[in-house]
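Colleague: whatever this is, show me its structure:
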Amino acid sequence: MAQLSQSTAARGGLTSLPERIILADGWTRRLVAFTAGAVGALALPPFDFAPAMVAPLTTAVWLLDGAAGRGAGLRGGAFLSAAGAGWWLGFGYFLAGLWWLGAAMLVEADQFAWALPLAVLGLPAALALFPALGFVLARALWSSGSLRIFALAAGLGAAEWLRGHMLTGFPWNDFGMALAQAGPLGQGAALIGLHGLDLAAILIFAAPATIVDRGPGERFLSNGAARTAAALLVALTAYGTLRLAAHPTEYVDGVKLRLMQPNLPQDAKFRPDNGPQILHDYLGLSDRATAPDRTGIADVTHLIWPESAFPYILSREPQALSAIARALQGKILITGAARVEGDGDGRRGKIFNSIEVLQGARLLAFYDKAHLVPFGEYLPLEGLLRPLGVSHLVPGIWDQGQGPRALVAPGLPRIAPLICYEAIFSGEAAPIDKDGKRPELLLNLTNDGWFGRTPGPYQHFAQARLRAIEEGLPLVRVANTGISAIIDGYGRVLESLPLGEKGVVDGRLPTAAAETFFARLGGFVFPILLALILALAARGWWRG
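Modeller: As a prediction, this is how the structure comes out:
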């Protein structure tokens, strides 16, 4: 267990807090862990108060210091204590950061209100198993010196990577998102991606815990971990500042985009009898004059509508297709829509959550969503769970598309289509086609109307924006209720419409930036960084 010096302990104040956390037991220890985790959620959108992440990560160091004195061996008290502390900290963090998922259960409350406890409490409880595992891994390499924060980074960082990949993955609100939203620090994603930012965030925000270990004259200069964290913070800030300053936004010639944000309430969106009125409103909004050079559809080249834009199968509604063809006057429409193969009844046919490219009444291209939301868009282990009475948690079950692939639309660069949830997966946003070509544009159509005016849409937007930085590609994002935006390959928001507003976003299309280091190396970046951090943690463990 790391020891506080008598001189610092005697002064009380801040230095007494670590001792109290280290020595805490029972429900006091659990409450400390839970509260620290919940405070960390303030580092996430829409609050974006990055220093709040100090609370869970410095507390994690002291909780593990306490666990180090509670027995030995894999079955001993030390590992059980570490796992328990990690679970309670994770439960507080995910509960405070994901409570808004319950809003989706209330859209059709008569059918899905029963699932509210599962969404609000059950999912955070399950996700907290990953920090619990991370604490156990960290405890295995724990030491008494400042290098123990590398053990924490290795354990929690590996657990975050697993959370993003196991059982199709759920990399939502990673610890690295605290840096992703912190000005130029987010540019580090172009080098190391989201999971690299996880490691950096853990080191930076846990480092203050090591400063109280030493006397006044040696708190920083002789603290290798604190100096490393400070250097990392300075390096990320300098890199991000220089990258943004050196690369002003440039644009694709001849492309004028219009993004339509209808702000349609979710409870009305899937009523087929509202279909004609919904389409009428879409077309009217899309033709709205916004400037002397944007008097309506005639002054744009590409019109883009959000995910699942229609409460019916558009391809089976000839009247709707005719109305669109008349209104668009030959312009390209890219829209979310349900697409069917066969009869689309779920037994003899298939139904997909898709993006369709239309010119007139002709379907030019489509993309079917491949990465579906567990329990939302499909039921995992359906043959086992459905007989037990377990079903999906929100309306709508979709078939899985054939996988990530480019979408081609006349007049636009090669598109990497991302439907809703697909935008949260680091390293998967811009797949290379069989012909070896990378996309030059990220297109994210989404419908966050399920979650109302909660933190959820802000968090989703931040993660999609991070994909632009990672890949060096512009992002066009169109959301039913917001946030819709045009973002360049450096993550700069050029044009946007806030959450909960009805309107259109007009803008030019930014060009792609140079291929980033992360885009070139992809999956190799995180293992290399993790191996380096493990080596430093092992050094601390060896030294005792």
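Colleague: please count neighbours and contacts with C-alpha atoms only from this point.
Modeller: Noted.
Colleague: what about the most centrally placed residue in the chain, distance to residue 312?
Modeller: Centroid-nearest residue in the chain, with Cα atoms, centre = their mean: residue 463, separated by 3.8 Å. With distances taken as Cα to Cα, to the nearest Å, residue 463 is found 30 Å from residue 312.
Colleague: in the protein, what residue spans correspond to strands?
Modeller: Using DSSP state E, the strands found in the chain span residues 251-261, 302-304, 332-341, 350-359, 362-368, 415-419, 441-446, 475-479, 484-487, 493-497, 503-510.
Colleague: what angle separates the last one from strand 475-479?
Modeller: An angle of 170 degrees separates the directions of strand 503-510 and strand 475-479 when computed by axes from the mean of the first three to the mean of the last three Cα atoms, to 10 degrees.
Colleague: and for the fourth one?
Modeller: Put simply, strand 350-359 runs at 110 degrees to strand 475-479, going by the same axes, to 10 degrees.
Colleague: second input sequence below; structure requested for side-by-side comparison:
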Amino acid sequence: MQSLAARIILLWGWRRSLVAFLAGALAVLSQAPYDFFPVCLVSFPVLVWLLDGASGERGDGLLRRYATVFGIGWWFGFGYFLFGLWWVGQALLVDADSFAWALPLAMLGLPAGLAVFYGVACAVARSCWSDGVGRIVALGCGFGLAEWLRATVLTGFPWNAIGYAAMPIPLLMQSAHLVGLFGINALAVFVFAAPAVLGSGRHRRVTLSAAALLAAAHAGYGAWTLATPDENTRGLSIRIVQPSVPQGGKWDPAMRDEILARLIDLSRRPTTKGGTPELIVWPETALPFLLTERPDALAAIGAMLSEGQLLVLGAVRSETGSAEGEPIRYYNATVAIDDRGEIVDAIDKVHLVPFGEYLPFEWLFRRVGLRAVADTVGGFSSGVQRRTLLLTSGIKADPMICYEVIFPGEVALPEADLILNLTNDAWFGNTPGPYQHFRQAQLRAVEAGLPLVRSANNGISGFVDRKGRVIDAFALDAIGALDVELQIPVEKTHISVAPKMIGVLTMLLLAIIACGMTVLARLRSS
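Modeller: As a prediction, the model looks like this:
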């Protein structure tokens, strides 16, 4: 191990960049659908050794040394995001005539931009670098800060955060309810990077013992939580419909009636256990038209529903401008329809996808002929605020449309009884994207302590309990209706704000330890 570490430490130039790139690319195997987290026990020690080599270049000026460590982190991040997010380009091929030119921007530009955050992580870690356990702590703190920034800057995009690698199964997810994803990000990097001390550095026994203790506590808390049953629950019978409408023909006017007929047919099918579901859920933008323009569709939905049933679906909602000449606004909404075929509530999506649902700096991009990828109605406007949706029997849902569910701490409505996630991942085909999206939704359930109901056009639709266990789910591209009697805890463990705060405090503690170790190391050497 020491021989390998020495060879990596002595790398420089393009060879060092190549090894950083390959280490980042390897780490992608820790994410869904692969879930092979042991690769991080290789990738992060290699990153530590590369930074060890860069920190030894004392002849260079301060700015150049930081540029070197930033470059190492950037190449690591570029490999990680290039191989982890290549599938984003699939969405541009749905309307290839209009968007194929943007493939290099999506497949190379997005990873290059996100890699900046990992460059920052390494630069931050370098500021508290030492020759022992301190540098492992500093790296954990640096990545924790970088992942927090990635979830925040420019509306955020925390997809495939490193912490998900430490939570591939429910047993290893429960800690997210305590420290949130931000805390898991920092602690996971510390554990993953700890084996680096076997190749170089001091404090081997302390570092490995601390990492082993954290890993044992992580798994032990998970086992204890999963063994503790929810004693006081109430049931809600729900049917999820997964129609798997091809994205290429979804907005074809000739398919509108066919899509509506498929959804109604799937919703009407008898349940395997008998009885009638109280709630039926259709996916995001389930219908390719405005409901207000199709009273016949509302009438058909009302005829489909039994007395007391409620349908919740994703739909485009329009709103006429209050002033003369003001353009019509369109919203990506969650809509509730009762058994009379009447719209009883609608909640608009707040966190829109940049370049997907709207154009940042629209005044500029529209001038050169650019439009959003999902610009089927002229672009979406953002909702004013998030609120709960009343379902039945006093049960309230926190509606999250599409990628709203990937943001840590976004589930922050204390009155909610469950998370309702409507999405359409057909944009990305049979790629890792839908699996990664489902995993992140699964973690939001654990983080918030709320069960999850997820309806996706082509998958992955399913039911997840508040501890992240998948009760039932459809495979990708399956067509059908899924029925479950979802058990909703009466006594909530919903502490959505606390994990976010504790995660920040965890990063602060690691920063204090790293800085303290650096000061001690300098005092010893002076």
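Colleague: and the strands of the first structure as a markdown table, adding mean neighbour count and distance to residue 380 of the first structure?
Modeller: Output for the strands of the first structure, formatted as a markdown table (neighbours: other Cα atoms under 10 Å; distance: least, Cα to Cα, whole Å):
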| stretch | mean neighbour count | distance to residue 380 of the first structure |
| --- | --- | --- |
| strand 251-261 | 19 | 32 |
| strand 302-304 | 23 | 32 |
| strand 332-341 | 22 | 21 |
| strand 350-359 | 23 | 17 |
| strand 362-368 | 18 | 19 |
| strand 415-419 | 26 | 19 |
| strand 441-446 | 28 | 22 |
| strand 475-479 | 29 | 27 |
| strand 484-487 | 26 | 31 |
| strand 493-497 | 17 | 35 |
| strand 503-510 | 21 | 37 |
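Colleague: state which helix of the second structure is the longest.
Modeller: The helix that spans the most residues within the second structure, counting by DSSP state H, is helix 497-525.
Colleague: elements contacting it?
Modeller: helix 133-150, helix 176-193 (3 or more Cα pairs under 8 Å, 6 or more residues apart in numbering; DSSP states H and E).
Colleague: give the aligned range of the first one in the first structure.
Modeller: It stands for helix 133-150 of the second structure. The aligned range for helix 133-150 of the second structure in the first structure is 146-163, by TM-score structural alignment.
Colleague: and for the last one?
Modeller: Matched against the first structure by TM-score structural alignment, helix 176-193 of the second structure falls on residues 189-206.
Colleague: the matching stretch against the second structure, how far on average?
Modeller: Stretch 189-206 of the first structure, aligned to the second structure and superposed, deviates on average by 0.6 Å (mean Cα distance after the TM-score superposition for the first structure).
Colleague: apart from its chain neighbours, what residue comes closest to the aligned partner of residue 334 of the first structure in the second structure?
Modeller: Under the alignment (TM-score structural alignment), residue 334 of the first structure pairs with residue 312 in the second structure. Residue nearest to residue 312 of the second structure in three dimensions, not counting chain neighbours: residue 336, with 4.5 Å by Cα to Cα, 6 or more residues apart in numbering.
Colleague: look up how far residue 381 of the second structure lies from the one you found.
Modeller: Distance, residue 336 of the second structure to residue 381 of the second structure, by Cα to Cα: 20 Å.
Colleague: ok, residue 423 of the second structure next?
Modeller: When residue 423 of the second structure is compared with residue 381 of the second structure (using Cα to Cα), they lie 17 Å apart.
Colleague: need the helices for the stretch 251-400 of the second structure, in chain order.
Modeller: Ranges of helices within the stretch 251-400 of the second structure are 256-268, 295-304, 362-365, based on DSSP state H, counting those that start in this stretch.
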